[in-house]
Every structure is written in structure tokens, then in C-alpha cells.
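Q: Pasting the sequence and the predicted model now:
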Amino acid sequence: MKRTFKQRLSRYYLIFTACFAAFLLSLAVLESEGMPRVWIGYMFMFATIVLYASIGLVSRTSNVAEYYVAGRRVPALFNGMATAADWISAASFISLAGTLYLNGFDGLAFVMGWTGGYCLVALLIAPYLRKFGQYTIPDFLAERYGGPANGRAVRLCAVAATILISFTYVVAQIYAVGLIASRFTGVDFSVGIFLGLASVLVCSFLGGMRAITWTQVAQYIIIVAAFLIPAMWLSAKHSGNPIPQVAYGKLLPQLSAREAALAADDKETAVRAVFRERAAQYQQRLDGLPTSWETGRAELQHYLDSVRLRNASLLEIRTAERALIAYPKNAEDAVATWSAARDENLRRARPLTPHAVPFPGATQEQSDIKRRNFIALAFCLMLGTAALPHILMRSYTTPSVEETRVSVFWTLFFILLIYLTIPALAVLVKYDVYSALVGSHFSELPTWVSYWASVDRTNPLISITDINADGIVQLAEIAIDGDVLVLATPEIAGLPYVISGLVAAGGLAAALSTADGLLLAISNALSHDVYYKIVDPKASTQKRVTISKLILLGVAFVAAYSASTKPGDILSLVGAAFSLAASTLFPALVMGVFWRRANHWGALAGMATGFLVCQFYMVRTNPTLGGSAAAQWFDIAPISAAVFGVPAGLAALAIVSLLTPPPAPRQAALVRHIRTPEINEINKN
């Protein structure tokens, strides 16, 4: 019976892959016949959203086991694909290659941390969770640390952590949805967010984990095609080898030679000197506050009055009005605005850093700081990965513990298909930009520059300004947001626009697949762990599923509203979620599996201490949250706050557990059970 089900699934997805390939070919033919680009964007968006919605409709269910854990019958291969899609979020698909493009070697901390983290999931947590056989992560922690009698406090703490971690993460995914939708359909950014949200809701609202699983398998197929095709094209274009993971090693020496030539270019040096001078001017304004703010505002007001009096052109008047409106409202606002402008100009004034040089710094001390941050970030991402609720939930969906182990192998395989390509793509795109765009005339800028500059006019994703007025593009005159790089890769490579649509569909699939899992993790934690386990234990299965759907709907709209405010770049939001997950949940999860002496009070102390230390460090050191970089401990960046939160959580859990009575015999028996080689689940429900 299992073999028949797996064969049927294989046939369905082979048909889907063939139909998707035919869809791409059809659009390519239509593009060659003159179909407008905007219509291709509409068709990609419409087709993918309809596809995901259709799977959601077909997979709708009110059965508790189907809604929460897909009936525990997902074959290992397909669970691996679904988990990979769940894992390859907008940060991985959209932002990671851009981070490597901007930061070179130092960006590999994300690749190493996330890949290594999933190895920890395979070794330390996933099989044991499946053997325990619950529905959610708070379920596991409540049973392990207290049981029905006194596990309520642990359950509530785990629910709070799940909500905070998942909500932070899901806002980043919905932000990416808005970015993609606005670029490829021309709608407003906020409208694009709610268009993508409709697709998320149809899948997760109607069918829960069952619908999400089968949707994520389809989404992974789109993701892998969208990421590999442009990378293979660029690889063949620049090296003659269509395998980017192999070819980019040959291209690195050529990129290094080009970087050396640009670093020695007098025009590049002159442009960077202009940015340095601008940074000094902003510093002078900061030093002269509040007088400098008052003087600047008076000058702008005087200029506006003068252009109005001399009947200047409407354009000149509007420009003067916008300058006055954009001016800081008070001296405190001026500190934040001018500090950010000073730092941005200083960043662009820095000498070119070679892509392949690890931990670059002007001094040995600066290099050591970068090395510490590299190791700290990789550490936080690894442990955060091993504690993400929406990823760990997938270990509940397989038929057995053995299938879970096989599923983890397939997940790693499918993730590595993308992750081994990301460093290659960063090098290929950088070489293309450095050799084709740099040195070209401003009058001959490619059309993709203006396309992406117009997506968000308040915070342009790409900006190329003739700083030295020579009409030639210098590298220092190019400012590219890391979030735009992958989406613009097909246009940078000169591929047909249909491939741009495919990449957008891949980015949308990556964002939606992760958003689906995150929203379900939040709604399940609230409906199952709070409503059913605490508020109304006698609730019917129908009522439990209905409550979960209503909560999911509410959380989705709150997350969409938060994303519409553009709270920060995608990678920073995701990094914060990983540090919070590592600090709050990792100690309790791992010690709950491997240390029988860990008890109820220790788990509470560990989760609370880890969270508080992590949150304190983020708030204290992140300028966006009102902190200061001067308050950093050992110069560790706020994104790596878990490097302090995890040890604090582990220490608190161990100390409090040893100072309080040992856990009940039932909890010790549970630990023995999940660590034995048996594959019978403790709970068949």
C-alpha cells in the first residue's frame, strides 16, 4: 500500500514537472512573438498562485492528524523535498547570493551555519522527536518536562518562543513576497504583499500540514529550476562549463585580477575620496548639533521661499518642498539620519575588498574581529537551525523513525543542490558586473538598472550615480542591494525575460513555502497547545481545526501589515529569528533528549535566561533598536546574540535542574524510550 501511494505521488509530480516545462516553453515562444514583459510577469504570478491554491483546495481537510502532521504518511523522498522547500526561504533564495556578492568570503558563514545546522537536526533532534510522536514542539517539551500534571508552564513558554521566532521569520518572507510581486506585476509593494498572502492562506488555511506538504514539493521543483538555470547559463557564458559549482573555481583568479586592476584605478580612488568627504561633512553636522540642524532647516526654508518669489518652474519648487519635507524633524531625528548617511558614505569610501580574501581588515585587530564574527554567526545559525519549530515539525510527518532518518538525508541532498550553487552564482554575477557594467558609459546603461531602481523609489534597490561626472561607470558609483541580485541575475546575464519570470516564481515559491510552514507553526501552537491543551481539553476535532484556521488567518494579516512597514532587510530579520531560536529552544530540546536529570524548573530557567540574554544583547547593540555598536561584547554583532544566549540558557538549565528535585520517573522513562533503538512511536495519535 505504501509503495502504491509513493508511486502515485511520483507519477503526479512527474506530470507536474512536464507541464511546468511546457509552460516555460510556451511563454518563451510567446515572448519571441512579441508578448509584453508585464504580461509574462502576470502569467507567472497568476499560474503559480493558482497552482498552489489548487493543491490547497484538493488537500483540504478537517482531520486533526492530517491537518497537524499530514497523517504521518509522507514518504521520505517527498518529505525531504517539502522540508528543503520549507528550509530554502527568501533569505536563502534571494538574499544569500547577494550577501556573498557584497561581503565575499565572509558571507560563507551563512552557508556553513545553515548547512551544518541541518546536520545537527539530523543527529540530535529530528529522529527523537518523531519517536516521541507529538504534534508540536511545545507538545514535546511539555511532555518531557512535566507531563499532563505540571507541564503547563513549560508549554506556555515554548508557545511564546515559537510565536516570537516564527513571527520574526515570517515577516521577512512576506516582505520578500511584496518585493517580488511589485517588481514583476507593477503593483504597489503593499498590494503585492496581500496578493502573495492570498496564496499562503489558501494552502495553510484549508489543508494545514497536508496541503502545505504537497504544495512544498511542487514549490521545490520550481525553486531548483529557477536557481540552477541562470547559474548554469552564466557558468557556460564565462567559463564554457555549464556546471557552476566546478566552473567558478576557474573564474576566481580572473575575478581577482580584475579586482586588482580596479583597486589601482585612479578614477576609482577619486570617487571613493568624494564619499569620504561627504562622510566628513555629515560628521561636522553631527558635531555641530543642535545649531547645525537649525541652520540647515533655515537654509532650506529660505531657498523654498526664494524659488516661490521668483516664480521658478514647478519642478524646482516641488524639489525644494521635498527637500524640506525630507529634512530631519528635530535634532534627535537628525542624529539618526545623519549618522546613517555618514556610515553609508564611509562604507562606500572603503577600498575594494578582494572577494576571496578571508576576514579582510585594515589592521590585524579588525581582521580578528571579522574572524570572531564569522565563527559566532556560523555557531548561531547552526544551533538556530536545530531549534526552528517549523522545520522540526516536519519530523512528525513521516510514517516511522527510520523514514525520518532517510528523509533527513534527502533534505540535505536537496538543500545542497542550492547551497553549493550560491557561492558560484555570487562569483559569476560579480565577474559579469565587474567586466561588463564597470567601465561602460552612463548613456549605455542596461535596462535592468532602471527597472530595479524604480521598484522602491524611497529606498532604491540599485543606484548608479555619476559621482565624478566623467560619464563612465566606476565600481564605487554602483550601489546594489543584496536582495535584488538573484532576481536580477537573468537580466544581468542577458537571458530572455521568461527566465526572469521563472526566477521570480522561484523566489516567490521559496518565500511562500517557508511562510506556510511558519504560519502553521504559530497557529498550531496557539490552537493545539493553548486552546486544546489548556483552555478546552474537551474540544471536538472539528472545533480544534476551526480554531487553528481562524488563528492562522489573524496571524497572517498581522504579519502582512508588519511586512508592509518594511522593518529591515530580509537577512537581518532572519538572523534575529535564528539567534532567538538557538537561545530559547535549543538548550531545552537537546538537554531534554540527552540528559535525564534535566527537569521542569531547569527547562523554564533555561528558556527564560537564554531569551533574556539574547534579547538584551540585541537591543543594547543594534542601532535600529536604539542600541549602540559601542556596547558590543568582544565586538560580536547583534545578529550573533545567541553566542551569549545559548551558553547562558544551558548553564541556567543545568544549574537549576541540579538545585531542584529530579524529574518524575515518568520523564526519565520517556528519555530512555526515545533514545533506545526501537522504532515504535510512544504516541500513535
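A: On my side now, so go ahead.

Q: use CA for all of it now, contacts and neighbours both
A: Will do.

Q: Flag every buried residue along the one helix or strand residue 153 maps to.
A: In this assignment (DSSP states H and E), residue 153 forms part of helix 152-185. Judged by neighbour count using 16 or more other CA atoms under 10 Å, the buried positions of helix 152-185 are 152-163, 165-185.

Q: same question, stretch 20-37
A: Neighbour count says stretch 20-37 has 20, 24, 27, 28, 31, 37 buried, by 16+ other CA under 10 Å.

Q: Run the chain-centre distance for that stretch.
A: Here the centre of stretch 20-37 is set off from its chain's centre by 30 Å, with CA atoms, centre = their mean, to the nearest Å.

Q: can you list contacts of it?
A: For stretch 20-37, contacts defined as CA atoms under 8 Å, 6 or more residues apart in numbering pick out 40, 496, 497, 498, 502.

Q: Same check on stretch 309-327?
A: By CA under 8 Å, 6+ apart, stretch 309-327 touches 297, 300, 301, 303, 304, 307, 308.

Q: Repeat that for stretch 453-466.
A: So stretch 453-466 is contacted by 179, 182-183, 442, 449, 452, 472-473, 477-481, 483-484 (CA under 8 Å, 6+ apart).

Q: Presented hereafter is structure B, for comparison with structure A:
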Amino acid sequence: MSVQTWTWILVGITFALYFGIAIWARAGSTKDFYVAGGGVSPLANGMATAADWMSAASFISMAGIISFTGYDGSVYLMGWTGGYVLLALLLAPYLRKFGKFTVPDFIGDRYYSNTARTVAVICALLVSFTYVAGQMRGVGVVFSRFLEVDINLGVAIGMAIVLVFAFLGGMKGITYTQVAQYCVLIFAFMVPAFFISMQMTGNIIPQLGMGGSVEGGELLLDKLDRLHTELGFKEYTDGSKSTWDVFAITLALMVGTAGLPHVIVRFFTVPKVKDARKSAGLALLFIAILYTTAPAIAVFARTNLIETVRDTEYAEVPAWFKNWEDSGLIAWTDKNGDGKIQYVAGGAIVGKKPIFNEARGTYGERTISNAATDSPNELYVDRDIMVLANPEIAKLPNWVIALVAAGGLAAALSTAAGLLLVISTSISHDLIKKQIKPDMSEKGELWAARIAILGAIIVAGYFGMNPPGFVAAVVALAFGLAAASFFPAIILGIFDKRMNKQGAIAGMIVGITLMLFYMIRYKTGLIGGFDPRPASEWWFGTSPEGFGTIAMLVNVIVSVVVSRLTPAPPQHVQEIVENIRIPSGAGEAHSH
């Protein structure tokens, strides 16, 4: 059977499963809708957290980034997994004990202020919309290649699907669909990795295969270093980032993870505080399976890609190359007129606009602008296709190629659903119920949440169809925003009794404003000139992806200084903070 037929079958089966679960787990109350009734087991919650967390960025883009940047890409692995350690130890148990539905709810009550709650809602919306834009784009990329539809139509299909299971079941529907999606995405990620590892190194375990040797006895990584230097790239295993920038990006991703509203809310869905800690540990284990495999997939895909396209006659390229060319995500332009693909270091094309060939009815060669004419490189490869194209490049069976498409969709849709729920609860619970209309009935609140989801999906779909120019790094930037705004307010709220509303509000506003300014100036160039500013102008040599660390430190300093210069929080709030940190059951032990 063809790849397309297999894709329709596997995507159809997995989607039928998701819809079935959404209908079975319909939400009857706001508690069901917001926190799945608070009765999810740690095992199911660990799987759901892992699926919620491993987005299109983890599944589709991360191995792609590593395969192009080599050693430098390891910051994503360290930062995104390290954040879970922080979550499990510092945040999850305490937030669970506080017992609020959402992050703005915690901030509003801990800082006894609706202004603080509103600032937190705005931050949650900024983080979630920045993040969800990347997910919808991921859905569009997968649909456009495997179902052979336009990218925008792919985004629209994705919007309709997420709407059904988020609208019907809220957190309850999303939790159980995410358990299914975790199983699909991990199976889809690992199966091709086993196949390719066996094919290239004779070792079925990809993590070991990556350090193994290939035909001729050469180590795989040595071979990739050699191929890289022959083509004029820096050695794959050699890093170019400064130690400070590696540290800054890793820390920003770690504290960003620990401050992400759609991940934190998962710890309210378990019955007890102990279960929150357990599910964070299990989530880390489930995530590690994919994260330790990603560098291996990056190495396999990079080696296969170079060996397949280097000095190949364009007329003889394999079918997978033409398929991806039609989606506009690979482009070749014959600069020296020899009919061969010349893949070396340097820009092949500038701008992402493929030229539409009227005669063939497909996308083909892209325009070269003056900036790329000096470079001899003739091949443009979009990083986001490395994981999806990998099984095709390695000539794996068609059902494996289709399975990866189903896995990519599961990853993007599960995270999009979690983010849309955060957006809707922020609006319906934290803005409308808590501030505008406190006497609202439970049924009214449920309807408000559903209408908010509908609005959020329309906005997310718009961003997916018209992505900001920096969509590849958009996820890392969402983490920077979470690190700069939420993390200090939550951590100081738990561990600093003297922290008051004035400090928290000032810190969040300064932190997120600083991060937004830096992101816009150095990623889009909209402030201070029209080109994104070069790396030589970065503050303290910190990349936009790592700037969340600096913005977070500024937030902490502002919060602490302002809180010490203004009145202490009321006595009952200080008692709550004292009480949060006493382990459940410790109080009874003393009373006997």
C-alpha cells in the first residue's frame, strides 16, 4: 500500500480513538472541565503530562535542530528535561496543597489581589498563544506533506479536531486523550529509531547505536564529523556557543518549563499531594525515553541526508526528495549549472517563498536573493522535516512512514489542547468568574469556558496560517516568557513569607516587558531598525532564547526590593505560606 493510504488508515484509527475517549469522558461539572474531577491516577497523569509536554517542538523540531546545530542543540535536551526536576521538587507538591485550579488563581489568592490575578492572566495568555502558534504550524506541516493538502487547510483540519475534544471534555477529555496520544507518539518515535539504528550500526538500541560503529569499523560520530568538515561545516560534535549562553538558555528552558501554566495545571488533577510528586517523577521517565533517543535520530538523519544528496544528479534524486520539494520545505537551485546537488556550508536561498510552477502545479525551485549568490551551497532543507523525512530517507516500510505522521499529529494536538484549556480557564475562571461576574452559575461558567476555547482556537489557527517569522524558535521564546513572568512569582509565593502583592505585580510586569522587548528587538527587528539585531549586539552575549534567565533574575530582584519597601502581607496569608510547606499529615503526628 502507498504511504498516503497507510497515513489515512493510521491517522483515521488514532483519531477515532481520540474522539471515542472525548465522548466517553464528557465533562459534567467545572471541576471535571478544569482539573478532570481531581481523580486521575499518577500513572495516567504522568503519561498525560508527558504528552502535554512533548509538543510538535519535541517530536518534529528538536531532533531537527540538533541534526543541524550538533553539540549546540544539546541545550534543549538539558533545559527541557531539567525543568521537570525543578517542578517535582520545588513546585508541584506545594501548588497541589494550595489546591487552586490555575496559576493565575494561585497568584490571585496568594497575593490577595485581583490586579495580580489579572497580570497573571495576561502573562498566561501571552505564553500560551506564543506556544500554540508553533503547534498549529506543526499540524499544518504534517497534514500538507502526508495528506497532500495545502498547509493552511492542514491547520484548519487541526483546529476542527482540537475543538471537538477540548470543547466536549475539557480537562477530563483532554487527560484521557493525552494518555492515548502519548502511547501513539512514543511508539511512532521509537519504531523508526530501532529500524534505522539496526540498519546503520547493527545495534537495535538507538542510544547505543549513536556511539557505535558503521560499516568499515569507523565510529558513527567520527564519520559524521568527517562528512561535516568535508562539506565546510564545523565538526558536528563541536560547540560554538559561549559557556554563559549555554548556561543561560538551559536555565531559561528549565525555569520556563517549571512556570508553564499548561504543565502546572496537570498537578491539580491527582487526588493527593503525594500523587503530584509521583506523577512528576513518572512524567520525567516517560519524557526521557523520547529525549534520550532524539540525539540518536538527529545523527542518523543527518548522516543519511548528507550521503543521499551529496553530489547526486538532480534527475536521479529519490522520490522522498521530490515529495518534500512539492511541500516547499526542501529547495534546490542549480547555481553552477552542472545538474548536480551541491550541498556545502552557506545559504542556498534567502527567504522562504517557494516558486509555484504553473505547469507542474507544484512548488519547486526558490528564489535566490543577492545575499545567497556568493555561497556555493545549492540546497535548502527545512529543519522541521528531519524527523518526518527520516524513515523515507532510510527506505523504511510505508507503514512506518505513516506511523511517524500519526505520531507528529498526536504530539502537536495534545499540547495544543492543553494550551487552549489554559487560555479558556484563564478567561472563564480567573477573569469572568473571579472578577467580573462572581455570582455566575456553574453551568454559565462551563459555557463561558467553551466559548473561550472556540475564540482561542480561531486566534491560534490564524497564527498557524500566518506564523510570525521566528516560528522555529517560537517555543523556546514561550519558555523565556514563562521564566520571566511566572516562575519568580510562584517560587517566592511558596518560599518567601514576606513577599507581598506590590512586589509580585511589579516583578511580573518588569520581567515580561523586558523579555518581550528583547524578543521583538533581537528576533524580529521591529524595534530599532528593520533587521533582527546581530549577535554582536546581544546584551551580555545572551541570545534571545537565553534571555529569559536575565529577565527572571531582574523579576526576582524587583519583587524582593519592592516587597521589602511596602507593607507586609496580611497575617492570614503568611499563615497560609507557613502551612503550605508542612507535609500533609505532619500536623496530626504532634497532636497525639
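A: That came through fine. All values reported here derive from a predicted model rather than from experimental measurement.

Q: taking the contacts of stretch 453-466 of structure 1 one by one, which sit in strands?
A: Counting by DSSP state E, those place 478, 479, 480 in strands.

Q: Now, of those residues, which are buried?
A: Buried, going by 16+ other CA under 10 Å: 478, 480, out of these.

Q: Show me the strands in structure 1, by range?
A: Taking DSSP E as the test, the strands found in structure 1 are 462-464, 478-480.

Q: helices or strands next to the last one in the packing?
A: Put plainly, it is strand 478-480 of structure 1. On a contact count with 3 or more CA pairs under 8 Å, 6 or more residues apart in numbering; DSSP states H and E, strand 478-480 of structure 1 meets strand 462-464.

Q: now residue 483 of structure 2: how far from residue 289 of structure 2?
A: Residue 483 of structure 2 is 25 Å from residue 289 of structure 2, where distance means CA to CA, to the nearest Å.

Q: okay, those two: which has more neighbours?
A: residue 483 (34 against 14; other CA atoms under 10 Å).

Q: What lines up with the more buried one in structure 1?
A: Here residue 483 of structure 2 is matched to residue 582 in structure 1, going by TM-score structural alignment.

Q: same check, this time on residue 575 of structure 2
A: Aligned partner of residue 575 of structure 2 by TM-score structural alignment: residue 669.

Q: residues near that match, how many?
A: Residue 669 of structure 1: 12 neighbours (other CA under 10 Å).

Q: any idea how far it is from residue 305 of structure 1?
A: 81 Å.

Q: Residue 405 of structure 2: what's it in contact with?
A: Contact analysis of residue 405 of structure 2 by CA under 8 Å, 6+ apart lists 7, 11, 142, 146, 388.

Q: among those, which two are most distant?
A: Spatially, the most separated pair among those is 11 and 388, at 14.6 Å (CA to CA).

Q: So for the two, which sits in the more crowded spot?
A: A direct count of neighbours by other CA under 10 Å for residue 11 of structure 2 and residue 388 places residue 388 higher, at 26 against 20.

Q: The more buried one reaches residue 403, doesn't it?
A: No. With contact defined as CA atoms under 8 Å, residue 388 of structure 2 does not reach residue 403; the gap is 9.8 Å.

Q: Spatially central, which residue of structure 1 would that be?
A: residue 91 (2.8 Å; CA atoms, centre = their mean).
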